[in-house]
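In: here are the coordinates; sequence isn't available:
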């Protein structure tokens, strides 16, 4: 079986390299010249653990190569995976599917008899049914949504926690089962369903995860007001297996290229289907998430005496999450940018995302290390939970900064150790541990 992957960005490049790892001959289709040439040279144009070694190995073996020709792709593959991006529309909240449409329209004239086109892009429900009619009589469509976590994408592709097949025939299901036989053979569960359900699975999963994050961040604000500790609270409720502890880490909120645009796109599509009121809680999820960034700026301003102008602020983290260089909708960069606009001198360090952050926020300063970013700082903000930040000695760091103040925006630092080293500390959702003074009942 020979495979093509249409669109070789984050999803496509990962899928192409992993399918080559499974033993298939893979042809990636990428129309961006710089990206295609980088991939063809075995270089990944973004950071993802393990991916570059995998890519280089299979480019070197000849099992994986790249082209910009849809005609070549149509003649090469019997299964074609569509992995192009679906960003938020510029004129609204909905997903922009123009690249998916273009990929289908460009590929369709060259499809061979019996070809299977498999959508992996995150699309509004109803897209697959619309596209199926545009393939012609000789080809068939299926939808196989991706569930990759940045930083773990290779593992999530080769060892997924589930496979979802949205199909219109038993034949398409059989072909997907044959294609993924090695993965299914390890015990990966398979859910076989229709197009609409397969499309909704991905956005529903992301909406649920986003809701968990915003829920615990709302509770964190209550904890601060009440003098409670949101970390202990999350630990306690997380022991209930109906709730679980994952995605209950209070902090600066979520970002990246998936959760924010997916919940907005879900809400937009619900409106088109006439059920917007049912999904209106997603507006609150989004609002709470964005509010976290404003809260951090407000707390930082208070820690600096009410005015950030000319203060030196160190920001640890730029990527929206660790093990990635992705700064799309990054809470860390949003906060750094707001402080800079208010007059602060902001120095940012991220182990992998300095370059991508510089392209988005060129007016910020970028340091070569965590210590260099903190030099002469009046306030340190911990905003992306890279493991190496937790390993920094707060005693040694105290000799570098001007004022020993830290705001832990991810609730991952050992604040007892920092306080013992003489630091003033703040963290979201962790009250002052004072006893509440309750008014007598009237």
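Out: Yes, it's here. Computed from a predicted model, the values in this text were never measured in an experiment.

In: When you work out contacts or count neighbours from here on, use the C-alpha atoms and nothing else.
Out: OK.

In: Quick one: the strands in the stretch 151-300 of the chain, in order.
Out: 163-166, 190-193 (DSSP state E, counting those that start in this stretch).

In: just the ones you listed: most buried one?
Out: strand 163-166 (a mean of 23; mean count of other Cα atoms under 10 Å).

In: now for that one, which elements pack on it?
Out: Strand 163-166 is packed against strand 140-143, strand 190-193, helix 195-226, with contacts defined by 3 or more Cα pairs under 8 Å, 6 or more residues apart in numbering; DSSP states H and E.

In: Apply 6 Å and report the result again.
Out: strand 140-143, strand 190-193 (3 or more Cα pairs under 6 Å, 6 or more residues apart in numbering; DSSP states H and E).

In: Redo those strands as JSON lines? Include distance to residue 296.
Out: Shown next, in JSON lines, are these (distance: least, Cα to Cα, whole Å):
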{"stretch": "strand 140-143", "distance to residue 296": "40"}
{"stretch": "strand 190-193", "distance to residue 296": "41"}
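
In: Any idea which of those strands gets closest to residue 259?
Out: strand 140-143 (19.9 Å; Cα to Cα).

In: take the one below as the second:
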């Protein structure tokens, strides 16, 4: 009999996972406790911008021409318990308010709500990023609450999605990691991922703690690499070196690699910042805090970049933002997303606004979310309109359309031709040849 899959939580991770499971051929039922989100998904609309996701939803949600009808959504845990053989838990694990630690309340609530409806053998698969040790605790809770008892098993299967590439990363993962305690659980997960496994995706079988650690370790490594090159940018500025050429040179070393070596205003979003902080907090609880003290400096370097960008902008407009207009290109924490959570771009825009400048923001996809978070900033419908009367233009999210901007097209709009590249993604020569003053983090001024 074909496996039936449920997905608990239909945010960024859950909605993508549910649609991808339907694409892989499974009957899928997604659950969320927010009725508005369920109504949106049932209408084939994604609750966030993610390239390719809405097309995938409409290929499988009933009611669309040519749809397979394999993907439905509900708010009922009872329906989910009756329907599914495998239940993926994809709820959020935010940072606790006022603490570094991870807030596990949503995961705990999902397990407590689902377990009483598991009356036959089932596999519950955690995908949320959790502190190491959580899976063992949740497995015991599941056995305690489920009518099926020990036949309601837990596995841990961390996600490695990149926003902007989430659909591709789910359908064609670069690795699949499963933390299991039985051959049955491993067999079921091999069946779920049969298609990507046939394509050659590596399948790594571990215990619970290792599976939990893989995601936080991976994010900590990436964060460290980003903060390393940003630290080098600070040294380059002090010594008149060029961090872009430095990154190019060390990136040719295969042991280092070229990725994540672009200096700029640092990382943000809903994963890296909160994950490395939760990792530090959990290491402290385990008595291994000294092992991760370096992550405090990684976090510190990252946050310092935002303030440094504000200082460069203030210096560029003459030492004070009062009476100045600043255009900010970018609001999301990265391109190909509408996610503004802990966005360095919006943080910089907000700081400059608080220091007296009139700040106007444009982003290709993140405008509504940015307005909701920073309603006091001004917003424009295009880069050209954002630049009207600007004394400085700040490039803070590396969208392709910003990289392709024609400097001449902005000439008539700005008050002064001055651009600060917070992502080291623009061509300095192109802008300077067009008569602009170009400045970037970690690069010589001329």
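Out: Structure's in. What do you need? On a predicted model such as this, the values are computed, not experimentally measured, just so you know.

In: TM-score, when you put one on top of the other?
Out: After superposition, the two chains reach a TM-score (TM-score structural alignment, normalised by the length of the first structure) of 0.97; 433 aligned residues with a Cα RMSD of 0.8 Å.

In: circling back to that earlier point, go through the helices and strands packed on strand 163-166 of the first structure and name the closest to residue 312 of the first structure.
Out: Nearest to residue 312 of the first structure, of these and by Cα to Cα, is strand 140-143 at 50.0 Å.

In: Mind reading off the mean deviation between that closest one and the second structure?
Out: With mean Cα distance after the TM-score superposition for the first structure, strand 140-143 of the first structure departs from the second structure by a mean of 0.4 Å once superposed.

In: Which positions in the first structure sit opposite stretch 342-355 of the second structure in the alignment?
Out: Aligned using TM-score structural alignment, stretch 342-355 of the second structure spans residues 329-342 in the first structure.

In: What residues sit buried inside that stretch?
Out: 329-337, 339-340 (16 or more other Cα atoms under 10 Å).

In: How about stretch 391-411 of the first structure?
Out: Here stretch 391-411 of the first structure shows 394-395, 397-398, 400-401, 403-411 as buried, counting by 16+ other Cα under 10 Å.

In: Looks like residue 338 of the second structure contacts residue 49 (just checking).
Out: Yes - counting by Cα atoms under 6 Å, residue 338 of the second structure touches residue 49, with 5.4 Å between them.

In: Between these two, which has more neighbouring residues?
Out: residue 338 (23 against 18; other Cα atoms under 10 Å).

In: Contact partners for the more buried one?
Out: Taking Cα atoms under 6 Å, 6 or more residues apart in numbering, we find residue 338 of the second structure in contact with 49, 332, 365-366.

In: Which one (most neighbours) among these?
Out: Busiest of the contacts of residue 338 of the second structure [other Cα under 10 Å] is residue 332, holding 31 neighbours.

In: what's the distance between the closest residue in space to that residue that isn't next to it in sequence and residue 28 of the second structure?
Out: Computed as Cα to Cα, 6 or more residues apart in numbering, the closest residue to residue 332 of the second structure that is not its neighbour in sequence is residue 340, at 4.4 Å. Residue 340 of the second structure is 29 Å from residue 28 of the second structure, where distance means Cα to Cα, to the nearest Å.

In: between the two, who's got more neighbours?
Out: residue 28 (30 against 25).

In: Surely that one is within a strand?
Out: Yes - remark: residue 28 of the second structure belongs to a strand, assigned using DSSP: H, G, I helix; E, B strand; the rest coil.
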